[in-house]
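Undergrad: below are the sequence and a predicted model for it; my questions follow.
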Amino acid sequence: MLKIEKYAAIDIGSNAIRLLISTVTTPENKPTHFKKTSLIRVPIRLGSDVFVNKRISEANYQRMLKAMESYKLLMELHQISKYRACATSAMRDAENGDELAKEILQNTGINIEIINGDDEAAIIAATDLQDLISSDSTYLYVDVGGGSTELTIYHEGKTVASKSFQIGTVRLLNELVSDEDWRNFETWIKTNTRDFSKVKLIGSGGNINNIFKNSGKKIGKPLSFFYMSSYYQLLNSLTYEERIVQLGLNQDRADVIIPATKIYLTAMKFSKAKNVYVPKIGLVDGIVKSLYQADSN
């Protein structure tokens, strides 16, 4: 018998808040199919509040509340079976993060889980990432967000090491990443990849997805270190307005894409990776997969 359900995932990040509605189709005796029915992104940029002032401002809380009210209505209209809302670095670091999560629950009925970096990496690992990892290769998975970057090393199909760093695009824009942060980032990558002769990079996040889209590469083909370096130089040569007009970037993407590219290039340099693969997966995809797996068990 054919089984069709809809799941929803909400990712409350430091740069944007996303809602993914996914239709999960399970035919009898055939593999389950996941289809992105709707993906909505609202660029509230909570990190600009939190990383500077330690709190989410009233103005941005009201915007977040409206987004949650809208998402609740959309989930009701789509008649979803189950949802999960996860907040990452910004709400995790905000002094009023727990308080605002309770207010949103009272006002909308949406329960927000404030997760740590390890939880975030584990959720992302529940995506189709495992299907992309070859059992005879070594990968450094780099997920760049507004407030943090999650690193995971896979060798022969298994997780070897994982760590979250407070190096994110919004933090970098606000000059809140120290030299020590970068040294720790470098040391961790070099220490955990030195025993492997060849490392392939896998990149996730809205910025690397955008870079891949603009590259014109076919799905499955990697971006080279040379291409990433050249694109980084191009980004830096253009003004904020030129990046919007000439590259077709959204306003909230045109600034964060530069520090994001720097993070990917730095990870490639320290791991000696020559290419980065972009499977276009992220936290919302992992949330949907984790919801499905919980129902299946």
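TA: Good, I have the coordinates.

Undergrad: rest of the way, CA atoms for contacts and neighbours
TA: Will do.

Undergrad: which stretches in the stretch 51-200 of the chain count as strands?
TA: All strands of the stretch 51-200 of the chain, identified by DSSP state E, counting those that start in this stretch, fall at 82-87, 112-114, 138-144, 149-155, 158-165, 199-204.

Undergrad: which of those strands sits closest to Ile281?
TA: strand 199-204 (6.1 Å; Cα to Cα).

Undergrad: surely Ser38 is within a strand?
TA: Yes: judged by DSSP: H, G, I helix; E, B strand; the rest coil, Ser38 forms part of a strand.

Undergrad: okay, now it: neighbour count?
TA: Using other Cα atoms under 10 Å, Ser38 has 13 other residues around it.

Undergrad: okay but it is in contact with Leu20, surely?
TA: Yes: between Ser38 and Leu20 there is a contact under Cα atoms under 8 Å: 5.8 Å.

Undergrad: sorry, back to before: now tabulate the strands of the stretch 51-200 of the chain in a markdown table and tack on distance to Glu58.
TA: Formatted as a markdown table, the strands of the stretch 51-200 of the chain follow (distance: least, Cα to Cα, whole Å):
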| stretch | distance to Glu58 |
| --- | --- |
| strand 82-87 | 18 |
| strand 112-114 | 18 |
| strand 138-144 | 27 |
| strand 149-155 | 27 |
| strand 158-165 | 27 |
| strand 199-204 | 31 |
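
Undergrad: please compare the first structure with the one that follows:
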Amino acid sequence: MRIAVIDLGTNTFHLLIAEATGNDPEILYKTNVPVKLGEGRINDNLIIPTAFERGINCLKTFHQTISEYKVDRIRATATSAVRSAENGNDFVQAVKEATGINIETISGDEEAELIYQGVKLSGAIQELSLIMDIGGGSVEFILCDMEQLIWKKSYNIGAARLMQQFFKSDPLSDEDKQAILFHVQEQLTDLFEICEKYKPQILIGSAGAFETFAELVTRKQNQFADIAQIKSYPFNYDDYIEIAGKLINSTHQQRVEMPGIIPLRVDMIVIATLITNYVLGRCKINRLTLSTYDLKMGVLASQI
């Protein structure tokens, strides 16, 4: 059976087409488009007209590709930007009319569950772990081990939200940093309580920003690993901390010139770094691993 998975993220729309044979699907096609659905007014719970149109056009292209691959089943999931937008249902309806694609707007809890299933497929979970997925609209945390998901929660502190609310300086000023961290601290109280109880020793970063961290670290070491072709990557913690410090203190132009940062993530990577560092510090974790498998692979697993 041939399956198409569409992940409508706040920043990026992803399309994955796979041939499901047994438990090990063969990926036939994979792409992502920086639609920036949350651009401009995500904190006002609104998809602005230009972003709305970009989303429709992207899904028309995805639909054409899906038709070419003669897919048997499509599952399209929308996350934070659509579920929080007052015109989110209008967008879902407009996509249905333009392409015939049925979009399922999933809750934060469902999103966290699917992220867990995707990361589990990567083999990155080897012990008691805290999974972190930094999206544009929300950030998901999952406490788990090899046997089970213990606790999960989605928080509306995604990189696009925080950037629109707090990112007022270049390079990011101490005042802006403190405002971001104060907001994150207020939001994540129950996360820190659960981590104090269970004491996970490793943070698994799910794709996205963590792929950028891995690109920067491997380039620094002249490894030139193809991040897109691996399932997981264990960071040297000192290398990560060095890269993180450089990102937080850099100007926009300096980040533009850093090989390994895609244009969409040039500014949001600063927010992602601040949140990651804060969580690592508060939870007393000094080990970090990337899982390139995320929500998309969890959705694919759910269809097999």
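TA: That came through fine. The structure presented is a predicted model; accordingly, all values stated were derived computationally and were not measured.

Undergrad: so what number do they get for TM-score?
TA: Scored by TM-score structural alignment, normalised by the length of structure 1, the superposition of the two chains gives a TM-score of 0.87; 281 aligned residues with a Cα RMSD of 2.2 Å.

Undergrad: residue closest to the middle of structure 1?
TA: Gly205 (4.2 Å; Cα atoms, centre = their mean).

Undergrad: looking for the alignment partner of it in structure 2.
TA: Matched to structure 2 by TM-score structural alignment, Gly205 of structure 1 sits across from Ala207.

Undergrad: report the contact partners of its match.
TA: 133, 290-294 (Cα atoms under 8 Å, 6 or more residues apart in numbering).

Undergrad: sort out for me which of those are in strands.
TA: 133, 290-291 (DSSP state E).

Undergrad: want to throw those into JSON lines with distance to Phe91 of structure 2?
TA: Below are those laid out as JSON lines (distance: Cα to Cα, whole Å):
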{"residue": "Asp133", "distance to Phe91 of structure 2": "24"}
{"residue": "Leu290", "distance to Phe91 of structure 2": "32"}
{"residue": "Ser291", "distance to Phe91 of structure 2": "31"}
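
Undergrad: return the closest of these with respect to Gly260 of structure 2.
TA: Closest to Gly260 of structure 2, out of all of those and judged by Cα to Cα, is Leu290, at 15.4 Å.

Undergrad: quick one: map that closest one onto structure 1.
TA: Per TM-score structural alignment, Leu290 of structure 2 is aligned with Val278.

Undergrad: with adjacent residues omitted, what lies nearest to its match?
TA: Gly203 (5.3 Å; Cα to Cα, 6 or more residues apart in numbering).

Undergrad: what's the burial count for the one you found?
TA: Using other Cα under 10 Å, Gly203 of structure 1 has 27 neighbouring residues.

Undergrad: wait, it sits on Val142?
TA: Yes: in this structure, Gly203 of structure 1 is within contact of Val142 by Cα under 8 Å, at 5.0 Å.

Undergrad: which residues do these two both contact?
TA: Common neighbours of Gly203 of structure 1 and Val142 (Cα under 8 Å, 6+ apart) are Tyr264.

Undergrad: the counterpart of Phe192 of structure 2 in structure 1 and Ser137 of structure 1, how far apart?
TA: Using TM-score structural alignment, the partner of Phe192 of structure 2 in structure 1 is Lys190. The gap separating Lys190 of structure 1 from Ser137 of structure 1 is 17 Å, by Cα to Cα, to the nearest Å.

Undergrad: before we move on, back to that, next, see which of the contacts of Ala207 of structure 2 are matched by contacts in structure 1.
TA: Checking these against structure 1 (both residues aligned by TM-score structural alignment, their matches' Cα atoms under 8 Å), the contacts still present are 133, 292-294.

Undergrad: for these, which single residue is the most surrounded?
TA: Going by other Cα under 10 Å, Asp133 tops those with 28 neighbours.

Undergrad: residue in structure 1 matching that one?
TA: With TM-score structural alignment as the criterion, Asp133 of structure 2 pairs with Asp143.

Undergrad: need the contact list for its match.
TA: Taking Cα under 8 Å, 6+ apart, one finds 149-151, 203-205, 282 in contact with Asp143 of structure 1.

Undergrad: if we use 6 Å, what do you get?
TA: 149-150, 203-205 (Cα atoms under 6 Å, 6 or more residues apart in numbering).

Undergrad: of these, closest to Gly220 of structure 1?
TA: Gly203 (12.3 Å).
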